[in-house]
Structures are given as structure tokens and as C-alpha cells.
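Asks: below are the sequence and a predicted model for it; my questions follow.
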Amino acid sequence: MQGDSSSIADDVSGEYAAILGIKPEKYQTKVLLFQVRNVKRLHWLEWMFLLLALFSIMGTLGLTIQRIVHTKSNSRYLTEHCHGCCGWKCDPDFTFAILLIVNLVFCTVYAIDGLFREQKYEMLTYTGGVLVIVVYVISNYIDHGRNGEDIRLVRLILLCVFGPLNMIFAVMVFYRMGFLELNFIGANITHLRIYRTGVEFCTWLKFNFQIAVSCLAIVLCRPNSEVSVSLKVILSVGVALVALWTIIGWMLVYKENVLLAVVFILMSSIEAAFYIYLLVETGIRHDKFKKNETVFVASVLYIGGSLGIINFALIIIWFFRIIVNFGAGMKEKILP
């Protein structure tokens, strides 16, 4: 018992030593341009979260790939619905499998980047991503579970067990974070507030890019009879511009460059137009989604476009919160 207490005390004292600037290399290290956590300083809770997240992501990915293989081998859908237009790719199961893979990739980025760079708000974004995946699996089972396919039930049970566990551990890790920012920002409340505003802004940007890529993945997976070629081309170009807009936004935070800020706000009109155009086109072509199997596709596009507009509004609000803090001394203190 005494040994355990001593070990806990040593761990806590070591972390507070890092906060006070004593041998900070014990807590953090520099990789390229980034300040990241020293792997040796990861707490057991953080190791549990990382292993659980990777296990859950890889397991879900495996089941999703199996779903794609099953869809490809299912010729009945082609005979009854597609009429030879694009084969098994018309099946909404294929569309949502691709959407699931896209979101799994982003969840992986949030888990690893959020943990090792202590981007604490990415932990909350990861929690939201897991929740979206769980909701999709539940709705997919409700729509098609009556077909008697065991794989859907297996996926549902696993996600309903490991999904909440992932969210609980992510929130617990979220509340543990803060040592890294104190290590190189210091205990100045004003500087910490400015730094956290920048981190929040970058998290909104990443989430916005996730929404845009998800919407594009859905559109590209649908046949031309449902989604026009012009929509696919315009959204593809739009996502490329969203990626550029995201990079510019990330750079202006850490460079405090007024020119980048002007370019960013001017390009924001493209971002707004992206989601408005998506919603309008989905509404115009809504009749194409009247089948029970594809009406859910339109619903997801409506939700994605609406989330994109809300997230865009938050980005603009945080943008103005950031630029008023230019010149406060943060550029000299932090690395990306």
C-alpha cells in the first residue's frame, strides 16, 4: 500500500515539475514542427483510451469491408433496383460503408493527434464521431436487420458496447489534459485563453473538412440518375477549396498574418456556397430519393449540409475572436 502511494506521488510530482518548467523534456518532446507528448509520460488511462480506440476502429473497419464484399456479391439488388445503371455500387449499403470508412479515418486522426498533441477539443470531436457511427449502425440495423443477416446484429452489439466505452474514456482523457499547454504557455490566464481559442478554431476547421469530405463521399457513390455529374464535379472542386481554406485558417492562427486572415475571410464565401449548393441540389433532386432504400441518403445530405452551415458560422465567430488577439505575444510562445 505504501509503495502504491509513493508511486502515485512520484507520478503527480513529475507532472507538476513539468508544469513548473523543470526538465520539461520529461513530459514533452519536439517532432518536426510540433510539440508532442513524451510516450513515456502517458498515463495508464491514456494508454487504455488509445488501445481501445485503435481496437474499435480496426474492428469496425473490418466489419465495414466485409459489408462491402457482401454488397458486391449480392446481385439481387442489381436485378430489382439498379436496372444495370451502375451495378452493386447503387446499393445504399455501399454508400454508407464508404461514409463509415471516411469517418473512421477522421476518428483515428482525432484520437492520435488529440492525445499526443493534447488537442483536448479533438477528444470531444472524437466522441461526436463515435456517436455518429453508433447512430448509423443502429439505423442501418433497423432498416435492414429484418433480413436476417447476422453480421448486422454482430456489428450492432459490438458498437453498442465499445461505442459508449470509447466516449467515456475520451471524456475522461479530455479532463486530464492541460499539462502540455501549461508547459510552454505558462500560467498566464490571458495567454491560455488566447491559445485555447486558437485550438478550438482549428478543431472547428477539421470538423468542417470532415463534413465536406463525408458529403462528397456520399455524392460520388450515388449513380448519375440520382446525383448529377455537375454536382459531383462542383463538390469535388469545392472540397479541394475547403482543404485550402482549412490550411490557410490553420496557418493564420500560428503566423498571426493579416494577409492570410484577409484571404481566409474572402474565401469563406466559397465555403458557405458549398453547403448551400448541396442543400439546394438535394432538394431539387429529392424525387430521385423516394425509394425506401435511398431516401436515407437524401436525409444524410440534408443533415450534412445543415451541420456544415452551423459549423461554418462557428468558424467565422471564432475567426474574429482570434484576429483581435493578434500581437498579444502568442506567436513567439507556441508552435503548431
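Replies: Thanks, I have the structure now.

Asks: please make it C-alpha for all contacts and neighbour counts, starting now.
Replies: OK.

Asks: how about residue 205: what's its closest non-neighbour residue?
Replies: Nearest residue to residue 205 in three dimensions, chain neighbours excluded: residue 246, at 5.8 Å (C-alpha to C-alpha, 6 or more residues apart in numbering).

Asks: next up, the contacts around that neighbour.
Replies: Residues near residue 246 by C-alpha atoms under 8 Å, 6 or more residues apart in numbering: 205, 206, 209.

Asks: tell me how far it lies from residue 138.
Replies: Per C-alpha to C-alpha, to the nearest Å, residue 246 is found 32 Å from residue 138.

Asks: what do you get for residue 127?
Replies: According to C-alpha to C-alpha, residue 127 and residue 138 sit 17 Å apart.

Asks: out of the two, which sits in the busier spot?
Replies: The residue with more neighbours, out of residue 127 and residue 138, is residue 127; 22 against 19, by other C-alpha atoms under 10 Å.

Asks: second one coming, line it up with the first:
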Amino acid sequence: MFSYQMDSVKADETVDRPATPPIRFEDIPGLNIRPEQTTVDTVLGKRRTIKTITTIEIAFIVIAVIGILSTIGLTITVIVNEVKDANTSSDLIFAIVLLINALFCLYYICDGVLFESAYEIVVFVGATTILLIYCIISFSQDKDDVIKTVRFYMIIVLGPFCVVLGSLLAKSYYESKNIIFRTVGASVELQDMCGLMLFFQTLLKFDLQLEVSMVVFVLSDSMDNIGTTDIIVLSVGVVYSLVWVALGFFSVRYESKKLVILFFLTSIAEPAYIIYKVIDVWVIADEEDLIKSAIITCGIIGLIIRIVVCITMYFVTKNFGNGLKEKVYGQSSGDTAAVIGNESQVPPQGV
């Protein structure tokens, strides 16, 4: 009896004793073993370290950067020559738009690989395809231009490699979701939320890219008969776009519903101007006027993207308060911190 009681006391003491965390290799003195750091916390969320970039990614970055920098250099040469000749033809306008989009592509390359953003790589592949088509058309219209000839052969050689490698990387990023897993863990629900948030952020950047291009096209088309409304709208257009993109980013980052309401309210301005401008240009459009055709095309695509952005923001907003921002940005708040705390709790086992 006494032995049984002593055994019971020891058993109770064992049960009540707090659990000791398992010993890790880095806790053993003298070994100096530390786990390899694969991600780094940034303002935009977790990004990969340079050491984790694979060979195929390095090949993609090198080929793509060489192609984009070559395009930028040749395009700047075209712009300088056109300005010297006081030429305001469509070649100058398309060269400026090409330069703007090339700079965006350069950003997509670096950001897409470091953050394993499948969506940004897809946008880059699409932009490269459009660039490839434009250079072919431009070369076919003026085969005697040395700069256009060099640019044509550069894009013909490097363009397909960028498209193929970019497509493979985008497919790999989308299927593996490695950076999303390292950010939010194994929760499938949080992974889907994070993927939707990243999709929304990519749409914001693409919307900005389209709007800046639209501003250049509209300015070039209205140089001779630009009105007061166009001056006011276009003078603040780029600044407004930057503020609107920042507003969308911070709305999601801080899960602020007040900022979301402000974001939706300010989302109306661009579609209203696009509809007005497309109708205005459509009435007097000439089939051979490339600038007016570009305004209509860019305007329609921009309008579609803006609608998709707002729809995506609505679904992203529904995910507020589920612990996503703590996982992605390491912030703390009452409601969402409780969700993360609940995830770490081990459910009681049945007796």
C-alpha cells in the first residue's frame, strides 16, 4: 500500500512537471551549429536570401537583365535621336513607353525571384512577349534603321529564353509555394489567403504600369489641342497613381478597413477618366493613327485590371483578422494575435 502511494505521488509529480523543450544542436556548447537562414524579413514581407537562388534562376536573371538593359540602352538612343531631330512621331512616343515598361520589367525580374512571386514573373513574361511583337513590327516597317535592327536581333535571341525560363519559374513558384510556406506555415487556409494577397499586390503594380503608359499616350496625342481638363488630370495622374498604390498596400499590410474604404473611393477616378478619354478618342479615331489605337487598347486593358483589382481587394478584406499580417509582416494586434496563439495550442488528448 505504501509503495503504491509513493508511486502515485511520483507519477503525479511527473505529470505536473512542466515540459522541457527538446535540445537542439545549436544548444550544445562547442558545436557552433546554426540553422541556415533562408528568408529575411523586409518591409514588403519575407524574401529569400541570395544563397537560396538556384542555377536556373541565376540563368534567368542574367539573360533577362542583359536583354532588358540592352533594350533600355537602345531605346534611350532612339529617344535622343528623335529629340535631336525635333521629331514627335509615334516612334518617339512608343520608345518612351517601351523605356517605362522595360524599367518595370527590370523590377519584376528581381522582385519576382527574391519573393518567388509567380504572378510578377507571369507579368514579365507577358510584357516580354508584347515587347517581342512590337520590335518585330517596328523592324519590318524600317529595316534600314541600324538601332532597330540591333534591337530586333537582340530581342529575337534573348526573348524566347526569357519567355521559356520565366514560364518554368512561374509554374514552379505557383506549384511549390515555398516562400508562402516559409511565411505562414503549413496551414492551407493561410496559404490561400497569402497567395490572394500577393496576387492583389501584383495587380497594383501592373495597374500602375498601365496608368503611367496611358499618361504618356494621352499627352502625346493631345499636344496640339490639349485642354484644361487634360492638363489638370495628367499633371497629377502619376502622383495620384503612386498614392493610390501605396494606399492599397498599406490597407492590406495593416488590415485597416478605414484605408480600404478610402481605397475604394479613390478607385473611381481612373476608370471615369479612361471611359471619358476612350470615348473621346474613339469618335475621332483614325485606323492608321497608332497613338489613338494605343490609347484605346491601353484604356480598355487598364479598365479591366482596375475592376479586377477592386474585386480582389474585396476578397482580401474578408480575410482580415485571421492572423495573416502577423505571419507576413510580424505585427501584433488583439484579435489576430489570439488566432496565432490558438494555432500553437495542442488539443487535449482523450483519457
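Replies: Perfect, thanks for sending it. Quick caveat: nothing in here was measured; it's all calculated off a predicted structure.

Asks: TM-score for these two?
Replies: Once superposed, chain against chain, the TM-score is 0.81 (TM-score structural alignment, normalised by the length of the first structure); 295 aligned residues with a C-alpha RMSD of 2.2 Å.

Asks: picking up where we left off before, restricted to strands, list the contacts of residue 246 of the first structure.
Replies: Secondary structure defined by DSSP state E assigns none of the contacts of residue 246 of the first structure to strands.

Asks: as JSON lines, those residues with distance to residue 57 of the first structure and neighbour count would be great.
Replies: What follows is those, written out as JSON lines (distance: C-alpha to C-alpha, whole Å; neighbours: other C-alpha atoms under 10 Å):
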{"residue": "205", "distance to residue 57 of the first structure": "23", "neighbour count": "23"}
{"residue": "206", "distance to residue 57 of the first structure": "19", "neighbour count": "21"}
{"residue": "209", "distance to residue 57 of the first structure": "20", "neighbour count": "20"}
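
Asks: the second structure: helices as residue ranges?
Replies: With DSSP state H as the criterion, the second structure has helices at 2-16, 55-84, 90-114, 118-141, 146-176, 178-184, 188-221, 228-235, 237-253, 257-266, 269-284, 290-317, 324-329, 334-343.

Asks: compare those helices and give me the one nearest residue 37 of the second structure.
Replies: Nearest to residue 37 of the second structure, of all these, is helix 178-184, at 11.1 Å by C-alpha to C-alpha.

Asks: how much does that closest one stray from the first structure?
Replies: Its aligned residues in the first structure lie a mean 1.3 Å from helix 178-184 of the second structure after superposition (mean C-alpha distance after the TM-score superposition for the first structure).

Asks: residues in contact with that helix?
Replies: 39, 46-48, 115-116, 190-191, 194-195, 324, 327-328.

Asks: most surrounded residue in those residues?
Replies: The most crowded member of the contacts of helix 178-184 of the second structure, judged by other C-alpha under 10 Å, is residue 324 (27 neighbours).

Asks: that one maps to what in the first structure?
Replies: Structural alignment (TM-score structural alignment) places residue 324 of the second structure against residue 330 in the first structure.

Asks: and if you look at residue 55 of the second structure?
Replies: Per TM-score structural alignment, residue 55 of the second structure is aligned with residue 44.

Asks: state the distance from its match to residue 226 of the first structure.
Replies: Here residue 44 of the first structure is placed at a distance of 49 Å from residue 226 of the first structure (C-alpha to C-alpha).

Asks: what residue in the first structure is paired with residue 69 of the second structure?
Replies: Checking TM-score structural alignment: residue 69 of the second structure goes with residue 58.

Asks: so how far is residue 105 of the first structure from its match?
Replies: Residue 58 of the first structure is 10 Å from residue 105 of the first structure, by C-alpha to C-alpha.

Asks: how about the contacts made by residue 306 of the first structure?
Replies: 275, 279.

Asks: hmm, 10 Å instead?
Replies: Residues near residue 306 of the first structure by C-alpha atoms under 10 Å, 6 or more residues apart in numbering: 275, 276, 278, 279, 300, 312.

Asks: closest one of those residues to residue 3 of the first structure?
Replies: residue 312 (52.1 Å).

Asks: tell me the contacts of the alignment partner in the second structure of that closest one?
Replies: Applying TM-score structural alignment, one finds that residue 312 of the first structure aligns to residue 306 in the second structure. By C-alpha under 10 Å, 6+ apart, residue 306 of the second structure lies in contact with 203, 204, 206, 207, 208, 267, 268, 270, 271, 300, 312.

Asks: tell me, how many residues neighbour the third one?
Replies: Pointing back at residue 206 of the second structure there. The burial count for residue 206 of the second structure: 19, using other C-alpha under 10 Å.

Asks: what's the closest non-adjacent residue to it?
Replies: Distances taken as C-alpha to C-alpha, 6+ apart place residue 123 nearest to residue 206 of the second structure, at 7.7 Å, with adjacent residues excluded.

Asks: need the counterpart of the one you found in the first structure.
Replies: Checking TM-score structural alignment: residue 123 of the second structure goes with residue 125.

Asks: that match reaches residue 114, doesn't it?
Replies: Yes - taking contacts as C-alpha atoms under 10 Å, residue 125 of the first structure lies within contact range of residue 114: 9.4 Å.

Asks: of the two, who's got more company?
Replies: Comparing residue 125 of the first structure with residue 114 by other C-alpha under 10 Å, the one with more neighbours is residue 114, at 24 against 21.

Asks: tell me who's in contact with the spatially most central residue of the second structure.
Replies: For the second structure, residue 202 is the residue whose C-alpha lies nearest the centre (C-alpha atoms, centre = their mean; 3.0 Å). The contact partners of residue 202 of the second structure, taken as C-alpha under 10 Å, 6+ apart, are 108, 112, 117, 118, 119, 120, 121, 122, 123, 196, 208, 309.

Asks: what lines up with residue 164 of the first structure in the second structure?
Replies: Taking TM-score structural alignment, the alignment pairs residue 164 of the first structure with residue 160 from the second structure.
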